[in-house]
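J.: Next one to model:
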Amino acid sequence: MSDSLHITPVPRASLPTLPAVLSYDEHRGQETPLIIDNGSTTLRFGFCTSAVPQCQPNAVSKYKERKTNKPLLLFGDGIDIEGGAKSQARTPWEGDVLLNFDALENALDYAFIHLGIDAESVEHPVLMTERLCSPLHSRSLTTELMFEQYRVPSVAYCVDSVMSFYHNNRPSAPAPFAADGLVVSFNSASTSVVPVMGGRGLMSHAKRIPWGANQATDYLLKLIQLKYPTFPTRVTATQTNWMLQNFCEFAADYPARLRALKDPLGLRAAERIVQFPYAAPTAEEKTEEELARIAERKREQGRKLQEIAAKTRMEKLVQKENDFQYLLGLRERREEESKKEWANTLQEEGFEDDDELDNAIKKLEGDLKKTRKKETNEDEMDEPPSFPLLDVPDADLDEDGLKEKRKQRLLKAGYEARERAKREKEREREEREAVERREEEERDRDLTGWASKLRKEQETIMNKIKERNRRKVALSDRKSAAAQARMKSIANLAADDRVSKKRRKASGVEDMFGADDADWAIYRKINTAAPSSDEEEDLANLQTVEQKLLQYDPSFTTEHTHAALSAQRSALLSAFRPQYDDGDAEGKARIHLNVERWRVCETWFSPNMAGVDSAGLGEVLQSVLSRFPDQEKGRLVKNVFVTGGPSQLPGLLPRLQATLRPILPPEMPLEIVRAADPFLDTWKGMAAFAKTDEFKRVGVTREEYEEYGGERIKRWWGGNWNSSVPIVDAEE
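T.: Coordinates of the predicted model:
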């Protein structure tokens, strides 16, 4: 298959390696700032002087080990080591809101332990990320946890996307940060747009949509489950996320991409195949000697079965012979015994009267005759039966004779009916042979004309089948003309006055509905599930015509048959989801991704495709830019900054270009850039900012917390609350 060029095996899960605990000696007593990027999927932490942070999945699991029955508290990659701990895992985040503070405390404990902090308190200023539009009580509880549990000297909060923008646009010291740009952040649970003017995030104009990488992964998983409802392997969220990152992409023009995928060849060329693990059926290879022994054993078993069957037939024949002789002897006793004794004898033998005994003897005689003929392979023609009593007048017969005469009359009628049926079959066979001879003569005389006539007949039958299928589809639509005509027929039948059974009996009028074939036409018309005899007849005639064309017309191939044409019409469906044989375990364990590759990414711009009632990214960008005059708008779109994990999906920058260009003046320059490292730029920007003198002024100190409480806020350019105007959510 050509599509085998795009087969990619799903990666196998490997056991993680747990990081070692770092030495704390270098930072002891130095008050080096601690940088914590508290992401919903990944926790990144480290001192601001470190080159790269430590990264762990932001999940915690309380698990009881089965062997020792001891409770375990696992975090990050440690959860994957214990299989039973995965089901108990939970994160500090619920969607895009920080709610599980017990899990947050466990995450911070892990971070501080692996940083080697062995003091009674964490004597380091902390800079931590928070989501755009975070609730005030989440920050308050986090601040309380930091000061009460860890006794940090100060804590400051920043928006992750703004710090990523800061890292990619920060000036060389000592110049202040004064960059302009439009930050588009693709997060795990949401996507946000933050305008930055003069180095200050304008949170009053920021917007957010409730669609992120997690929702896109779930949507892709639902599409796969809908496409493969009987897939033999469970597809996990981790595997789906891997497929999203490696095979999905944005389309600059999604409708045009769908139109291109309407071609089955284009759909096949665009698909990517994911091969899941499978268990291949094992077939034991046998030597020629073993195969010969098995064949000889089967032949021997066949001979034994034939001998047993022959012996069984012979025993049954002997038993029937004995029963026949016994019944003949029993019938001879009828002349020797009185009527009362004979009646008692019949009752003892299980017969009610003489007729039942005679019928049993005739049946046994017929069975013996057939069995002997089969055993001796005799194929003698049965002699015509004779009916002598039919020529005898009724006056010359007694009561038993009249009864036998009536029986012979019935037998003669049955015999004559069978003979007429034989003659009718013979006549039909002769007519069929005559038609075949005429058809053969016509074919020899004019093959082109004969083939043209049969092709027209094939086309007529296929049109009838197509029209019948079209009517079935139309009946499923209650607004179609066929469905409305059906309802009208049902209404007419319901309104028809039927004569009651009592009145029919009194008037002598009999209800003859159903006696005429036309009566059943209305039944088939209103009953969509009623089988049609015409359909089976048409299919049989179509098969006969196509067989003749395949046999005698060299220009008619299997591609011209009804089955091939139907398969060609469903080629798009076959390309969308190819079918594999039941014995092909490898093919059954494949997932073909084609339309889904672009459909999942398009949900960022049209969340309603996935059932989310929210504006798309294009509408949000237009809404944010509409708040600025053209001069400031030009400063923003000259540096559209894209960050976050999903920003690495192919085609995003051209898609944003196609979205923003029509809503901007033609002369306004537009430049879209991607973060250098969407996964680490936020942490690196925070680490760089923590080394500046400004960092010391943006944090809430322990003294301020003790005086004002956890609700204490310091407004600064990188935080959520940097102006007096409340933040607007795109969902509102």
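
J.: contacts and neighbour counts: CA atoms only from here.
T.: Noted.

J.: any chance you could map the helices in the stretch 451-600 of the chain?
T.: 481-495, 501-507, 517-526, 533-552, 562-569, 571-576, 585-588, 596-602 (DSSP state H, counting those that start in this stretch).

J.: Same list (those) but as CSV, adding distance to Leu397 and mean neighbour count.
T.: Compiled in CSV, these are given as follows (distance: least, C-alpha to C-alpha, whole Å; neighbours: other C-alpha atoms under 10 Å):
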stretch, distance to Leu397, mean neighbour count
helix 481-495, 59, 14
helix 501-507, 43, 10
helix 517-526, 47, 13
helix 533-552, 52, 15
helix 562-569, 67, 13
helix 571-576, 79, 17
helix 585-588, 79, 17
helix 596-602, 91, 22
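
J.: Make a markdown table from these and add distance to Arg234 to it.
T.: Formatted as a markdown table, the helices of the stretch 451-600 of the chain follow (distance: least, C-alpha to C-alpha, whole Å):
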| stretch | distance to Arg234 |
| --- | --- |
| helix 481-495 | 42 |
| helix 501-507 | 62 |
| helix 517-526 | 44 |
| helix 533-552 | 41 |
| helix 562-569 | 31 |
| helix 571-576 | 21 |
| helix 585-588 | 13 |
| helix 596-602 | 19 |
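
J.: one more to put side by side:
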Amino acid sequence: MPSYSITRPSRQEDYARFSPNTPIVIDNGGSSFRIGWAGESDPRVTFRNVVQRPRHKATGETVTIVGDHDPSLMKYFDCTRTSFRSPFDNNVVYQFEIMEYVLDYGFERLGANLQVDHPILMTECICNPLSSRSKMAELLFETYSVPSIAFGVDAVFSYKLNQQFGRCNEDGLAICSGFSASHVIPIVKGEPVTEACCRTNIGGYHVTNYLKQLLSLKYPYHMSSITWEKAEELKMEHCYVATDFASELQLFQKGNEEAKEKTRCWQLPWVPPTQGDVPSEEELARRAALKEKQGQRLRDMAAARKSIRITELENELNGLEDLLQQLDEVEEPEVSSILSGTKFFSRQEIESAILRVTQSLRKAKGEPSEPEEKNDSSLSEKYPLVSVPDELLSPEQLKEKKRQIFLKTTSEGRLLAKRKRFEEESLREKQNQLDEEKRLENPELYLEQLHDRYRELSEKVELRKRVKTNGNQNLSGGVGRGERLSAAQKERMRLLTSAAFDRGKGEDTFGARDEDWQLYKLMSKDNDDDDNGQDEDEAELARVTSRLQDIDPNFVPKSDLVPPQATPEFSKFRPQSLEDFKIVLGVERFRCPEVLFQPNMIGIDQAGLDEMAGISLRRLDRVDDPIKDDITKSILVTGGSALLPGLLPRLVAGIRQMRPYLSPLTVVRACDPILDAWRGASIYANSPQFSLQTLSMQDYYEKGESLLWQYQIKYTI
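T.: As a prediction, this is how the structure comes out:
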């Protein structure tokens, strides 16, 4: 579980001090790249094993940045259109152009120039594909002219180092949970048994990424703050492995004191909003003057538009009057020639237009308009062709007659609608006057009666709506067809039944009499008295509601009340507080590391760490049970994920379920799960027999890739 530093490693100055026989040790991990000299206790250079290629903001040139970038330099580069790229795919190197950038940077930081004239020991994962190993050898030999190379498994180097410290035995099991993959390697007589190893594509990256996803879904408005690096830091500080995942979930589900004690909070930066100062009297006066000035400007603009509108209407009216006067001065045969150049077809249309423009002009000037009944009193004079029989009209006059009939019908409908609105307004005004007289006589009694009337109408309208939606339900709970029908619907059903019964008696004579066709009118749904009554009740309810809102300030309509079952609407704006910037880590603390034991939680259908150990032990068919007992006595856990609290007890509990009763079992953590692999490789490369385990450049050019197929170093030398 590495920590990502933002400081870039400095270039080493003592490269020339080391003899060409001193090997260079490289721990090529999926998370970090470590390089140093054999025999030393710590690597000289460590950086993140990624490459980024941003563009310079000024020149637009692309630059290559390996490892962690310096924030002070990033202000000159645009990193929004690029992302980190790794040479690994599940702990196997497959992007060798990126790997070349990483090696260039690593050798340059170590102090090498163009050529690396030292033997190299590089770590790799167990059962690394031969294609990946051959391409790595080709890159080291042909690009850097390395004299000799050797490849070894990082987990085995870590196991051998801890064996020297007495933490594990010669026979044992190495469980390595790395950045993007986890391995279980049985070790018998100091050598790994590759046929019995086990691998799962799950590691620390997946734990961090799962934590980032959960927090981003939980706090979507803080996604910019929940970066991958921050999620890695939170994982290292707060995450742990639950010994019993189900019990831990139940503990947090109950929400007792123990769960609250295990909850952690991450407080994001928050600046309280400043309270606005109370404006002074001069400021209030200035704002009032500015508001008045803006209002006056709007009034002037409205007056100018009104003046323009009046001028346009007056010009149009003068033009129509001149056209009508011109028609009066000419003979009848010349009328059609004059009208052909206009949009009018007859004198009546011009008169109607003059009347319409006159009404609009009066309205624009604010003058009272003449009653439409008076203006349109002589519709027969306006539309003379309506009363003339069709036999006496020419084809052109017939077309004009149809148009006049349409215009007359429209005018009559408009007059009827206006008369109806006038009657309704008069009735409403009269009702309001009567209500006001009653209120003045006894205000308390009037208000009480008005509230009673409102409740009565509300219940009546709600009942009708409920019946229309769900149907009537009697006290016994029956909801039969007859009980859901209204009186009008029942009458329609009776008429249909009787008509069908009469038709079946003999010859079908329906329609022979005019009275038969009245049946359709009776069965029409538009004749439903209940619907008309409902409209009247709703209109009366609206009037009573409006009246109560005018005279009772404490009145609240039922439609404005939120029912108890409804979800309350939150206010559109609420000032953000300190609690809004707090990230709470509760169940996420142990839910994310659980993917190491249950990869199916993130969609990976593979075995967990405890199950992998059981699989590796079952694959050791050639090993007898006493040696299996010796192996389970020495189980070493290494890799970055080994730093998670609770990992060892969980492994003990999981492996014990797969072993016989009272069989020996010992699980220990490596001294340094992160650096032990490099340190073990450093000790191995510093031994005198290391030169016998390497592949020289001459052998590579003579035998080619076939030499790598048979290559396997001996860890016990």
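
J.: TM-score, when you put one on top of the other?
T.: The TM-score (TM-score structural alignment, normalised by the length of the second structure) is 0.62; 599 aligned residues with a C-alpha RMSD of 6.4 Å.

J.: can you tell me which of the helices of the stretch 451-600 of the first structure comes nearest to Leu115 of the first structure?
T.: Of all the helices of the stretch 451-600 of the first structure, helix 596-602 sits nearest to Leu115 of the first structure, with 37.9 Å by C-alpha to C-alpha.

J.: Show me where the stretch 1-150 of the second structure has its strands.
T.: 24-28, 32-37, 45-48, 51-52, 55-56, 65-66, 77-78, 120-124, 148-153 (DSSP state E, counting those that start in this stretch).

J.: ok, now how distant is the nearest residue to Phe141 of the second structure once chain neighbours are set aside from Asn256 of the second structure?
T.: Leaving aside its sequence neighbours, Phe141 of the second structure sits nearest to Met697 (C-alpha to C-alpha, 6 or more residues apart in numbering; 6.4 Å). As judged by C-alpha to C-alpha, to the nearest Å, Met697 of the second structure and Asn256 of the second structure stand 66 Å apart.

J.: same question, Val241 of the second structure
T.: Relative to Asn256 of the second structure, Val241 of the second structure is positioned 20 Å away (C-alpha to C-alpha).

J.: do Ser5 of the second structure as well
T.: According to C-alpha to C-alpha, Ser5 of the second structure stands 38 Å off from Asn256 of the second structure.

J.: ok, now Phe107 of the second structure?
T.: Using C-alpha to C-alpha, one gets 55 Å for the distance from Phe107 of the second structure to Asn256 of the second structure.

J.: quick one: which helix or strand includes Leu522 of the second structure?
T.: helix 518-523 (DSSP states H and E).

J.: If you count neighbours, what's buried in that helix?
T.: Met523 (16 or more other C-alpha atoms under 10 Å).

J.: Of the strands of the stretch 1-150 of the second structure, which is nearest Glu536 of the second structure?
T.: Here strand 77-78 is closest among the strands of the stretch 1-150 of the second structure (C-alpha to C-alpha), at 68.9 Å.

J.: List the contacts of that closest one.
T.: 54-57 (C-alpha atoms under 8 Å, 6 or more residues apart in numbering).

J.: ok now do Gly699 of the first structure, which residues does it touch?
T.: For Gly699 of the first structure, the contacting residues are 127, 154-157, 714, by C-alpha under 8 Å, 6+ apart.

J.: hmm, try it at 10 Å
T.: 125-127, 153-157, 713-716 (C-alpha atoms under 10 Å, 6 or more residues apart in numbering).

J.: May I see the PyMOL selection of the buried members of these?
T.: To isolate the buried ones among these in PyMOL, judged by 16+ other C-alpha under 10 Å, type:
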select buried, resi 125+126+127+153+154+155+156+157+713+716
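
J.: Of the helices of the stretch 451-600 of the first structure, which is nearest Asn214 of the first structure?
T.: helix 596-602 (11.6 Å).

J.: More neighbours: which of Phe107 and Asn256 of the second structure?
T.: Phe107 (22 against 10; other C-alpha atoms under 10 Å).

J.: ok, the more buried one to Arg167 of the second structure distance?
T.: 34 Å.

J.: And Ala246 of the second structure, by the same measure?
T.: Relative to Arg167 of the second structure, and taking C-alpha to C-alpha, Ala246 of the second structure is found at 32 Å.

J.: do Tyr159 of the second structure as well
T.: For Tyr159 of the second structure, the distance to Arg167 of the second structure - C-alpha to C-alpha - is 9 Å.

J.: and for these two, which residues touch both?
T.: With C-alpha under 10 Å, 6+ apart applied, the overlap between the contact sets of Tyr159 of the second structure and Arg167 consists of 635-636, 670.

J.: Which of the residues you listed fall in strands?
T.: Taking DSSP state E as the definition of strands, these contribute 635-636.

J.: Could I get the shared contacts of Tyr159 and Arg167 of the second structure in a markdown table, plus columns for neighbour count and distance to Val335 of the second structure?
T.: Shown next, in a markdown table, are these (neighbours: other C-alpha atoms under 10 Å; distance: C-alpha to C-alpha, whole Å):
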| residue | neighbour count | distance to Val335 of the second structure |
| --- | --- | --- |
| Ile635 | 30 | 115 |
| Leu636 | 30 | 113 |
| Ala670 | 26 | 113 |
